[in-house]
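1. got a sequence here, can you model it:
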Amino acid sequence: MTTLRVLITDADNRSALAATRSLGARGHAVVIAAERHPALASVSRYASAVESCPNASTDPQGFVAAIMQIVARQRIDVLLPMTEITTLLLTEHQHLLPEHCRLPFPPMECVARASNKAYVVQAADELGVPTPATRIVNSSKEALALAETLEFPAVIKPARSRVQTPDGWISTAVSYAASREIYVQRVQSLRAEEYPLLIQERIQGPGVGVFACFDQGQPVAWFTHKRIREKPPSGGVSVLRESAPLDPAAVDHATKLLTHLGWHGVAMVEFKRDDRDGSLRLMEINGRFWGSLQLAIDAGVDFPALLVEMAAGRHPAPIAAYDVGVRSRWFWGDVDSLLTVMLRSRAALNLPPNHPGRLRTLWNFLKFGGKKQRDEILRWNDVRPWMLETRRWLGGK
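-> Have a look, this model is predicted:
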């Protein structure tokens, strides 16, 4: 195996830590670009060097300039951005990279389309991929005009999770409206930059995410897990998840979407299974690494290693199978989820009717996870990231 020099951004993300451990254990020299040090990935024993860079959200130009300098100084062969903002920025500026450095993602235009939920839902409709009933509005005036005809509860979803403005990047959030009055309040509170909006019916049911690696439009690997607990508990980041068999319908839908985009690299396609009829409904595409990356690696699908292999000019053989039933628990995220349920009301949390109550939630938290469960952050051969996260969590509380 050829040893490469890999630069990983977004050092405080759990996905950055997972990629650092994966590639470092394979013998690659992993350089970490960190806004601050210590960070989860920068304190890992598998990080060979740590470089400082500005915050990509507040100083995007400074971030790009710093990454290009690090690439030249550290003689980087492969550049791996780990979040949506850094992926968008670096694909936009990949023409600045020296010839020897590879960024295994599609062109910026393709990444931008994947991150635009309005574009994705329209493409899904054309491709026959099921979506929630959706109205797309481009202004507060259009959104308010829908108030009298909408059925509730409704979902208010900005088309982009991250929006670049002259003052830097801003984050948007999905919100729920149980009534017309709440809907009007939510819409009126949004900034102009958060439009267009998708106004959707709320789909009740479990989330189904499929993770993929594509090599120039051809699938190389698939993976899926089922979410057992999330933060917030009404739906969000998974804090306990288990590798699961692939859903053929989800793979078929995701293949249509990613092929349509001409995808190259990793992506996550999210669905919800509609409790009404069992069908899958598309939620969004994330054209980047995801927070639960460590579970896929533990189950036998090493997405960072696949990307590095592709960046080196090789075409990895498709991965036919992985270990089902492997669990990954983000401990401190799970604690946060537990405390949220214990301290806040069901109504305030927008919990679905089938969500367990407080005593059952506590019992589920305390249950032994079995031999195939691993902690996402705590690894006894690389304990410093967990110690850092624990110190921060305790300090924050």
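
2. all contacts plus neighbour counts: C-alpha atoms, from now on.
-> OK.

3. give the contact list for V120.
-> Counting by C-alpha atoms under 8 Å, 6 or more residues apart in numbering, V120 touches 113-114, 284-285.

4. then A29?
-> Per C-alpha under 8 Å, 6+ apart, neighbours of A29: 3-6, 23, 47-48.

5. filter the residues you listed down to the buried ones.
-> 4-6, 23, 47-48 (16 or more other C-alpha atoms under 10 Å).

6. got CSV for those residues, with secondary structure too?
-> Putting the buried ones among the contacts of A29 into CSV (DSSP: H, G, I helix; E, B strand; the rest coil) gives the following:
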residue, secondary structure
L4, coil
R5, strand
V6, strand
L23, helix
A47, strand
S48, strand
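
7. quick one: buried residues of stretch 222-242?
-> Buried-residue list, stretch 222-242, by 16+ other C-alpha under 10 Å: 222-235, 237-242.

8. one more, please, to line up against the first structure:
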Amino acid sequence: MSHIILGGSANALAIARLLKAPNSIILDFNDCSPAMSTKYAKGLRLLSKNEQEVLETLLSLKAPPPKTLYPTSDYWVEFIAKNSSTLQEHGFLFFKTPYNCSETILDKLKFFQIMSPCFPTPLTRLADKAPTRSEEIIKPRKSFIDSSLVDKGFLYTTKYVRNASTYVKQQRLNSNIYNHLSIAGLFLAGKLHTVIYTRKLLEYPHPGGTAVMVSTIDSEEIRARLRKLAESALRHISYEGIFELEAILEDETLWLIEINGRFWLQHAIGEQLGINFPKLYHQALTGCITPTEAKSRVTALWIHEGLPLAFLKAPSYMKKIVLKELLKKRNWAFAHIDLKDLTPFIKFIRCKLKK
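-> Okay, the predicted model is just below:
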């Protein structure tokens, strides 16, 4: 069997490390991606961003079947959805998500149109050149344009945006970052299979940036509400597979923000709880999955090595939360640091210094 990890970011690195499997390959466009240098997988740089050429490269891989695909970004979710028939014909394993379902979770405007009649969802409309109202923020409509990642972080004007139609204006929720919540794991045959619950503690840039530190959620009440929301929302779009659902708790309302149909950035925190999501994902695709429950009373943190910079630039209330959680929770998972596999971390530092 083979494991084909699509993308080279920190979540791809975590997949390779958790699988520790022979015949693991990481495909990415960026040779500077830290995951490309892990000892647990062979890194293969894609020289062209042309979709047909990417497909041909994937089909030409000399890898023993079955060949499991592990998507780590929205680009790869869309790529698999577009080419699912061809990939299946060539022996690749993945969860076949209908293209309209993929479009729903990838496009923030369509997501609002489909989900808002049934779930509390921030009012979202297509961006324009008109001045942005104080109660709105501007987000990319999709996280990728072609194969290029759109910069993280909220905008407050479209003045310098080349094409406003690639962005949306969305209702601003005033909840602090501690109430940015998520439930993530596997959704199989209309039911949650194995999940974890986390909250964002620090992000960069702020607001609207990538998580730099997340923590497990202790509250049983919040976990139950997230579970109920996830079950209903994922059934509503007929989704199946690996997922992360993000929500914001504000004034007792749990707002549905987005669903990621891929391995999310912090899935390595599952290892601290006794859950190996890449192995469970592979087992689900090969029909031999067994239920796995998180270790009871175990709490954990996921930490990106950009934490010091994000901490320095964070508002004072966020700094207090971070320090409290660091003292409270002793089980830590890092995005890049692993004493048994240090090369990716060294590469991460070198690439950041170059930039």
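
9. across to the second structure, which of the contacts of A29 of the first structure hold up?
-> Comparing the contacts of A29 of the first structure with the second structure on both residues aligned by TM-score structural alignment, their matches' C-alpha atoms under 8 Å, the contacts found in both are 4-6, 47.

10. for the second structure, just list every one of the helices.
-> Counting by DSSP state H, the second structure has helices at residues 10-19, 51-59, 74-82, 84-89, 99-106, 108-115, 220-236, 269-272, 277-286, 307-313, 316-328, 343-354.

11. now the residue in the second structure that V43 of the first structure lines up against: how far from R45 of the second structure?
-> Using TM-score structural alignment, the equivalent of V43 of the first structure in the second structure is S37. Separation of S37 of the second structure from R45 of the second structure (C-alpha to C-alpha, to the nearest Å) stands at 11 Å.

12. looking at the two, which one has more neighbours?
-> A side-by-side neighbour count of S37 of the second structure and R45, using other C-alpha atoms under 10 Å, places S37 first with 24 against 17.

13. thinking the more buried one is in contact with I346, fair?
-> No. Counting by C-alpha atoms under 8 Å, I346 is not a contact partner of S37 of the second structure; they are 9.6 Å apart.

14. and the two most separated of the contacts of V120 of the first structure?
-> R113 and E284 (11.3 Å; C-alpha to C-alpha).

15. looking at those two now, which is surrounded by more residues?
-> The neighbour comparison of R113 of the first structure against E284 (other C-alpha under 10 Å) goes to E284, with 20 against 16.

16. so who does the residue in the second structure that that one lines up against touch?
-> When the second structure is aligned by TM-score structural alignment, E284 of the first structure is paired with E258. For E258 of the second structure, the contacting residues are 105, 108, 111, 245-247, by C-alpha under 8 Å, 6+ apart.

17. and in the first structure, which of the residues you listed remain?
-> Shared with the first structure, among those: 108, 111, 245-247 (both residues aligned by TM-score structural alignment, their matches' C-alpha under 8 Å).

18. quick one: which of the contacts of E258 of the second structure has the most company?
-> Going by other C-alpha under 10 Å, K108 tops the contacts of E258 of the second structure with 26 neighbours.

19. residue in the first structure paired with it?
-> Per TM-score structural alignment, K108 of the second structure is aligned with K117.

20. any idea how far the closest residue to its match other than its chain neighbours lies from T91 of the first structure?
-> For K117 of the first structure, ignoring the flanking residues on the chain, the nearest one in space by C-alpha to C-alpha, 6 or more residues apart in numbering is A159 at 4.6 Å. Here A159 of the first structure is placed at a distance of 20 Å from T91 of the first structure (C-alpha to C-alpha).

21. list the contacts of the residue nearest to the spatial centre of the first structure.
-> Centroid-nearest residue in the first structure: W290, 3.4 Å away (criterion: C-alpha atoms, centre = their mean). Going by C-alpha under 8 Å, 6+ apart, W290 of the first structure touches 15, 82-83, 268.

22. out of the residues you listed, which are inside strands?
-> M268 (DSSP state E).

23. which one's the longest strand in the first structure?
-> strand 218-231.

24. what range does that strand cover in the second structure?
-> Counting by TM-score structural alignment, strand 218-231 of the first structure sits on residues 191-204 of the second structure.

25. average distance between that stretch and the first structure?
-> Stretch 191-204 of the second structure: mean distance to aligned residues in the first structure after superposition is 1.6 Å, counting by mean C-alpha distance after the TM-score superposition for the first structure.

26. what's next to that stretch, contact-wise?
-> So stretch 191-204 of the second structure is contacted by 153, 177-187, 209-217, 223, 227, 231, 270, 291-294, 307, 310-311, 314, 318, 321-322 (C-alpha under 8 Å, 6+ apart).

27. looking at the residues you listed, which are in strands?
-> Those of the contacts of stretch 191-204 of the second structure lying in strands (DSSP E): 180-187, 210-216.

28. of all pairs in those residues, which one spans the longest distance?
-> For these, and using C-alpha to C-alpha, no pair is farther apart than F187 and V212, which are 25.7 Å apart.
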